[in-house]
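Asks: Requesting a structural model of the entry that follows:
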Amino acid sequence: MKVYISGLYSGTSPQPGIGLSRSLRIAYPDATLVGVEYSNRSSGIHWLGFDELWLQRPWEELDLPAYGQLITELLDGGALWISGTDLEALWLASVFPDGHANLLSPPAVGLSRITKPGVEAHKGLPLQIPPFVSTDHSDWDLHAFCRKHDWRVWLKGPYYEAVRTKSWDQFEAVRSALAKVWSTQRLFLQAHVSGYEESVMLAAYKGELLGCVSMRKRELTEDGKTWAGDVTEVPEAFAASLREIIRDINWSGGAELEMIKDPEGQRWLLEWNPRFPAWVHGATIAGCNLPAMLVEAATGIPAEKTTAQSEEFTRVVLEVPVRARYPLPPLPEPYAG
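Replies: Next up, the predicted model:
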């Protein structure tokens, strides 16, 4: 079995690739795990849990049609692919609009139902969507929205990217930057919600919910990313509704629903991410190996048992040896003076 895993960035806003490799190694110790990355500056390429590395050119320099043909040949040849980045998952859905048996990533119809800010697919879940306004509105209306919410607002892209904007000057600067990233002015402002941060992570294959877990963020980084958390079962009422939604949108792959639980107990859905989160191995530590469930469903090969170690997890910083084929980049020239 060969599994290609993308999303190896391991900096302050990490991607799930390293966690995916750790979880799959427990379940399939003899599998060949291939790390896929688009930058030789990503420290995750040096993770020893990958048997092979597939280093590509930066995304903006790729010949995407040719790259799509390469991936098609890999999948047709029996390899599996788990996408760990939003941008790649969106592109793969355009290459395989109806999915592929070995592509463990959502099809186009599923992605169309999780577009922010409305996240159509959430209907039926006990979740609310925070107030929002499209940047298609006039600057006068946008300024009024910001004032109404006392400048406690976020500017967001249609699928990912969210920046807190506390002034009009900051809003204009961020709007310009995000418009370049997405090649569109169709962004949106959303009101900030105070409360406890929670997530539900799931794995599904061809519309069947394979498993899901709930996680409360207990420690955060300065960027608001998970550093530590506790993992529990998803309440059955929530899971039952989620199961129907997954079937309706024919979801395949991992996903994360990011939420805020306010002081009154109401949960607000912020995002539905189309891939596993970076804390994916935290759930495996708690005994719920969702990547293994996904691979087992796709291949029919039984996964080895995952033993629960703790309901809580935290992160540490590790030093690892650099791969000889990919030495560190040279030092930059010092600035004059």
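
Asks: only C-alpha atoms for contact and neighbour calcs from this point on.
Replies: OK.

Asks: which residues of the stretch 51-200 of the chain fall in strands?
Replies: Taking DSSP state E, counting those that start in this stretch, the strands of the stretch 51-200 of the chain run over residues 52-55, 80-82, 132-134, 153-156, 162-165, 188-191, 196-205.

Asks: for these, which one sits closest to Arg175?
Replies: Smallest distance to Arg175 across those (CA to CA): 7.4 Å, for strand 153-156.

Asks: SS state for Ile45?
Replies: State at Ile45, reduced to three classes by DSSP: H, G, I helix; E, B strand; the rest coil: helix.

Asks: How many neighbouring residues does it have?
Replies: A total of 28 residues lie near Ile45 under the criterion other CA atoms under 10 Å.

Asks: how far away is it from Pro327?
Replies: Using CA to CA, to the nearest Å, one gets 11 Å for the distance from Ile45 to Pro327.

Asks: the helices in the chain, which residues?
Replies: Ranges of helices within the chain are 17-27, 64-76, 86-95, 108-112, 139-148, 168-182, 236-249, 280-285, 290-299, based on DSSP state H.

Asks: closest one to Thr314 among the ones you listed?
Replies: Nearest to Thr314, of those and by CA to CA, is helix 280-285 at 7.7 Å.

Asks: Now tell me what touches that closest one from outside.
Replies: Residues outside helix 280-285 that contact it (CA atoms under 8 Å, 6 or more residues apart in numbering): 16, 19-20, 22-23, 201, 213, 229, 231, 289-290, 306-314.

Asks: I'd like the structure of this one too, to check against the first:
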Amino acid sequence: MNETKQHLTVAVTGLNAIDSPGPGIAVIRALRDGFPKPIRIIGLSYETMEPGIYLHDVVDKTYQITYPAAGTEALLNRLKYIHEKEKIDVLIPNFDAELYNFMKLAPTLKSMGIATFLPSFEQFDARDKMHLHQFGLKYGLSVPADKVIYGVDELYTCAELLGYPLVVKGKYYDAVVAYTMEQAQKAFYKLTAKWGYPIIVQQFINGNEINIAVLGDGKGNATSTIPMKKLYITDKGKAWAGITLEDDTLIALAKTFVQATKWKGGCELEIMRTPEGIPYIMEINPRFPAWIYLTAAAGQNQPAALAKMALGEDVPPYIDYEVGKIFIRYSWDHITDVNEFQQISGFGEL
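Replies: Down below sits the predicted model:
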């Protein structure tokens, strides 16, 4: 942080606190808990209806940024404008689809005085859905069999190889469990329309859903690992309630992943534990999950630790956390004024 400044300025994406929430608001809550005041939060939004834009007790100022498809040059130009006004110290992106651009710009942002703490392209690709099964084979981790497809007709081969039900996954987000070919085809068209090609078709694993929030230091060490069991799941497969677990097997699994990849930054391991106790890695998300505030509540504030590491501070690995800590997500009607909506829509900042 610039020593002449009296506060830390952190820019955060993922302000869409909706029924399928982005991690941004939870990251911001953790940051405010983890740093002595004052801290200034700059929201970076894509849509005008992202609720975080209008939560002024959470986000101090919001700027719209270009969509990932616009490329790195457009994003950099916008960030230069924002940085000129706000003097950003740390930037924390929270969407899978935007990470490539931010990773590519990380050296340039560093030269501007904006710190990030992101995985390398090699690390990012190793855990990609399209390579996950091979990654599991390489490091002796249990990962369901899968097949990457580009045409709907390939679903018949998937059904023969993997059996029903099939898990049909989008390139970036969303997954549908299909029990028939008709359901699989419907999911294929829905997910390609939303996320494009390819589609990943995965073997279905029956068991209990567990997620692990992980923070890697980029040198092979896990600074923090917090396992969470889903207590309530929405129709979109999102955890609406969860509880921290004490489980050495899950923590060892997360540490194996970090050691194998030398993961740098936050990530989430989506686990399905079978009735026999085998933890299958279903997916590895390369950023903080939407429930990341639970790590702060349990005693391992991962967003705050990441920000400190981005600034060059040495953060020793956490040892203990509170087991049995529960989060329960809820919704409420936030009231704002049409003038604020017009301001963000017309001028791209609020």
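
Asks: want to throw the helices of structure 1 into TSV with mean neighbour count?
Replies: As requested, the helices of structure 1 are exported to TSV (neighbours: other CA atoms under 10 Å):
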stretch	mean neighbour count
helix 17-27	24
helix 64-76	14
helix 86-95	18
helix 108-112	20
helix 139-148	15
helix 168-182	15
helix 236-249	16
helix 280-285	25
helix 290-299	22
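
Asks: List just the one of those that sits closest to Val320 of structure 1.
Replies: Using CA to CA, the nearest of the helices of structure 1 to Val320 of structure 1 is helix 17-27, at 12.6 Å.

Asks: Could you give the residue range in structure 2 aligned to the closest one?
Replies: Mapped onto structure 2 using TM-score structural alignment, helix 17-27 of structure 1 covers residues 24-34.

Asks: Have a look at how far, on average, the matching stretch is from structure 1.
Replies: Mean deviation of stretch 24-34 of structure 2 relative to structure 1 after superposition (mean CA distance after the TM-score superposition for structure 1): 0.7 Å.

Asks: And that stretch, how far out from the chain middle?
Replies: Relative to its chain's centre, stretch 24-34 of structure 2 lies at 14 Å (CA atoms, centre = their mean, to the nearest Å).

Asks: likewise stretch 69-83 of structure 1?
Replies: 20 Å.

Asks: now swap in stretch 237-250 of structure 1 and tell me
Replies: Centre to centre, stretch against its chain (CA atoms, centre = their mean), the figure for stretch 237-250 of structure 1 is 19 Å.

Asks: Stretch 294-310 of structure 1 now?
Replies: Worked out by CA atoms, centre = their mean, stretch 294-310 of structure 1 lies 21 Å from the chain centre.

Asks: Compute the first-to-last residue distance for that stretch.
Replies: For stretch 294-310 of structure 1, the separation between the terminal residues is 22 Å (CA to CA).

Asks: Stretch 271-286 of structure 1 too?
Replies: With CA to CA as the measure, what separates the two termini of stretch 271-286 of structure 1 is 24 Å.

Asks: Stretch 236-256 of structure 2 now?
Replies: 29 Å.

Asks: Spatially, which residue comes closest to the residue nearest to the spatial centre of structure 2, not counting chain neighbours?
Replies: Compute the mean C-alpha point of structure 2, and by CA atoms, centre = their mean the closest residue is Arg287, 3.3 Å away. Nearest residue to Arg287 of structure 2, sequence neighbours excluded (CA to CA, 6 or more residues apart in numbering): Cys267, at 4.3 Å.

Asks: how far away is the one you found from Gly216 of structure 2?
Replies: Applying CA to CA, the value for Cys267 of structure 2 to Gly216 of structure 2 is 8 Å.
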